[in-house]
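Asks: sequence and predicted structure, then a few things I'm wondering about:
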Amino acid sequence: MIKVAFAGVNPADWKIRAGHLDVAPFGLELPLTVGLDAAGTVVATGEKVTKVKKGDRVVSGTNLFSNAKPGSYAQYLVVNEQRVAIVPDHISLESAATIPTAGITAWQALFASDKGGLSKGQGTKILINGASGGVGSFAVQLAKWAGAEVAATCSSANLEYVKSLGADLLIDYKTQNIRDELIKWSSNGIDLIVDVISADSLEDPVGLLRKGGKLVSVATLTDDGDVETSIAEAKERGVTKVLAFMNDLNFGEEIQQLIDIVKVGNLKLPPTEAYDLDNVVQAHEKLETGRVRGKLVLRVK
């Protein structure tokens, strides 16, 4: 059992609350407690638990979708020990709460064999579309950690922030033509696109790829377009499109990998904006705008 200090705020949270996301396929029934990410302190353990002990500072992803358990917008959370990682002393619990959903989504989009399939040291040219949010912040840095060259889109207000993440090419989507900038950067096309925004956020993304390239579109669950048709059209044009859902089959290993990369200084956790749990409405309203740098978190008292 974890006494929650901070809960991460993710798009799925407000989409469930607003009725835009059908929870029935996940075995969930309304009303329910939403929330996918939590950071806090272990206050009790089962007799067979060996990975953590009472008093440990930990971060966890909840069982909301996989096991239909209550979410992290709560004072206490019960999770399986395989879904928990110990937070190093130099990482605040507020920062740790940014890791599970955003970090693992980025990790899988880039490296999972059924998604980006990126290997370290390849010198791959990658476009991260939507680089200033939670998933994008992780994706830019992880791609650089793997040895890729990274182009990143964001607004002018976030150019300096995304530059600080290590992006090689910055594209202000409001004032620059994304296609023109990418052609100047890589005339033969991009190897991999990770699109963390929506189905129609890029004009003809398949046309930006080289033959054999990949488009990984992170699932929004509400705005993914005609997925089957777009995948088929991509195949006809000699590239691969994947609609990426985060899965938790290797949750424990992946979150530990992310923490290890943070520990050696190759990954900076996204900046946070914290709201008291009582102000969750305001946090959701901010996230709904789609104009968030880094991650929003809830402070649980």
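Replies: Cool, got the structure. Residues are numbered from 1 along each chain as shown.

Asks: for the rest of this, base every contact and every neighbour count on C-alpha atoms.
Replies: Noted.

Asks: the strands in the stretch 1-150 of the chain, which residues?
Replies: 2-8, 37-42, 57-61, 76-77, 84-86, 125-129, 149-154 (DSSP state E, counting those that start in this stretch).

Asks: cool, and the stretch 201-301 of the chain?
Replies: Assigned by DSSP E, counting those that start in this stretch, the stretch 201-301 of the chain shows strands spanning 209-218, 240-244, 272-276, 295-299.

Asks: between the strands of the stretch 1-150 of the chain, which one is nearest to Gly225?
Replies: Gly225 sits nearest to strand 125-129 of all the strands of the stretch 1-150 of the chain, at 17.0 Å, using CA to CA.

Asks: put this next to the first one:
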Amino acid sequence: MITAGQLKAGETVLILGASGGVGGTAIQLAKNVGATVIAVASASSADHMKELGADFTIDYQAGPVAEAVKKVAPAGVDLLFDAVSGDTLTQSLAALKPEGRLISVLNDGKSLNLPASVRFQHVMAQPSVPDLDHLRELADAGQLKVPVSATFALADTKKAFEQIETKHTTGKVVIVP
């Protein structure tokens, strides 16, 4: 998100799916560079997102996300980071500034009707040694936490995947031997 989205201090980022493992990490990385973070997930995850560093939280079930964003960022957001896709992404596009940037880990952008001025990038995890070193340094300094939503024994792998498929986790689902 930081590299592909070119997020800088003083910018505002809207993070969709902010309560999950990817979204929660995105909150922390954005705060680390000095961005204002608007985090979107269910109302029950608001405290979790605030603990990770979100400046504002929005319940995606309470109404149009873009309208709620405009209340806290009237000019719109510089970067929209999508870790959920679907209707929430489609409804959030109006929150982008005219020259905004959209990064998605799920959507390839083919079905999105984006203005030509919006820069879109579909990203896949491609960690480099320097990126992993940076994450380790942040974790060692206590600036990056990896919340665990649930832990399952290897024999319960099916249950672990069922939990992930609910898309209602607050952190990572871990499978242990």
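Replies: Received, thanks. The structure displayed is predicted, hence computed values, not measured ones.

Asks: TM between them?
Replies: Aligned and superposed, the two chains score 0.92 in TM-score terms (TM-score structural alignment, normalised by the length of the second structure); 177 aligned residues with a CA RMSD of 1.7 Å.

Asks: including mean neighbour count and distance to Val135 of the first structure, could the strands of the stretch 1-150 of the first structure go into TSV?
Replies: Shown next, in TSV, are the strands of the stretch 1-150 of the first structure (neighbours: other CA atoms under 10 Å; distance: least, CA to CA, whole Å):
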stretch	mean neighbour count	distance to Val135 of the first structure
strand 2-8	27	12
strand 37-42	28	14
strand 57-61	28	15
strand 76-77	20	24
strand 84-86	24	19
strand 125-129	25	10
strand 149-154	24	12
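
Asks: dump those strands to JSON lines, plus distance to Ser198 of the first structure.
Replies: Shown next, in JSON lines, are the strands of the stretch 1-150 of the first structure (distance: least, CA to CA, whole Å):
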{"stretch": "strand 2-8", "distance to Ser198 of the first structure": "21"}
{"stretch": "strand 37-42", "distance to Ser198 of the first structure": "22"}
{"stretch": "strand 57-61", "distance to Ser198 of the first structure": "24"}
{"stretch": "strand 76-77", "distance to Ser198 of the first structure": "31"}
{"stretch": "strand 84-86", "distance to Ser198 of the first structure": "30"}
{"stretch": "strand 125-129", "distance to Ser198 of the first structure": "10"}
{"stretch": "strand 149-154", "distance to Ser198 of the first structure": "13"}
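
Asks: closest to Ile231 of the first structure out of those?
Replies: Here strand 125-129 is closest among the strands of the stretch 1-150 of the first structure (CA to CA), at 18.4 Å.

Asks: where along the stretch 51-200 of the first structure do the helices fall?
Replies: Assigned by DSSP state H, counting those that start in this stretch, the stretch 51-200 of the first structure shows helices spanning 64-67, 93-96, 104-111, 134-145, 159-165, 178-185.

Asks: and Leu29 of the second structure, what's its match in the first structure?
Replies: In the first structure, Leu29 of the second structure lines up with Leu142, judged by TM-score structural alignment.

Asks: was I right to think its match contacts Leu267?
Replies: Yes - at 7.2 Å, Leu142 of the first structure counts as touching Leu267 under the criterion of CA atoms under 8 Å.

Asks: neighbour count: these two, which is higher?
Replies: Leu142 (25 against 20; other CA atoms under 10 Å).

Asks: contacts only, for that one.
Replies: Neighbour list for Leu142 of the first structure: 106-107, 267 [criterion: CA atoms under 8 Å, 6 or more residues apart in numbering].

Asks: can you put these in CSV and add distance to Ala7 of the first structure?
Replies: Below are the contacts of Leu142 of the first structure laid out as CSV (distance: CA to CA, whole Å):
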residue, distance to Ala7 of the first structure
Ala106, 19
Trp107, 20
Leu267, 21
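
Asks: distance of the residue minimising distance to the centre of the second structure from Lys145 of the second structure?
Replies: Nearest residue to the geometric centre of the second structure (CA atoms, centre = their mean): Gly23, 3.0 Å. Shown here: Gly23 of the second structure relative to Lys145 of the second structure, a distance of 12 Å by CA to CA, to the nearest Å.

Asks: from Ile104 of the first structure, how far out is Thr240 of the first structure?
Replies: Using CA to CA, one obtains 21 Å as the distance from Thr240 of the first structure to Ile104 of the first structure.

Asks: same question, Leu170 of the first structure
Replies: Distance of Leu170 of the first structure to Ile104 of the first structure, given as CA to CA: 24 Å.

Asks: quick check: closest non-adjacent residue to the equivalent of Leu93 of the second structure over in the first structure.
Replies: Superposed on the first structure with TM-score structural alignment, Leu93 of the second structure falls opposite Val206. Counting by CA to CA, 6 or more residues apart in numbering, Val206 of the first structure lies nearest to Ala234, which is 6.3 Å off, once chain neighbours are set aside.

Asks: the one you found matches what in the second structure?
Replies: Mapped onto the second structure by TM-score structural alignment, Ala234 of the first structure lines up with Leu114.

Asks: brilliant, that's me finished.
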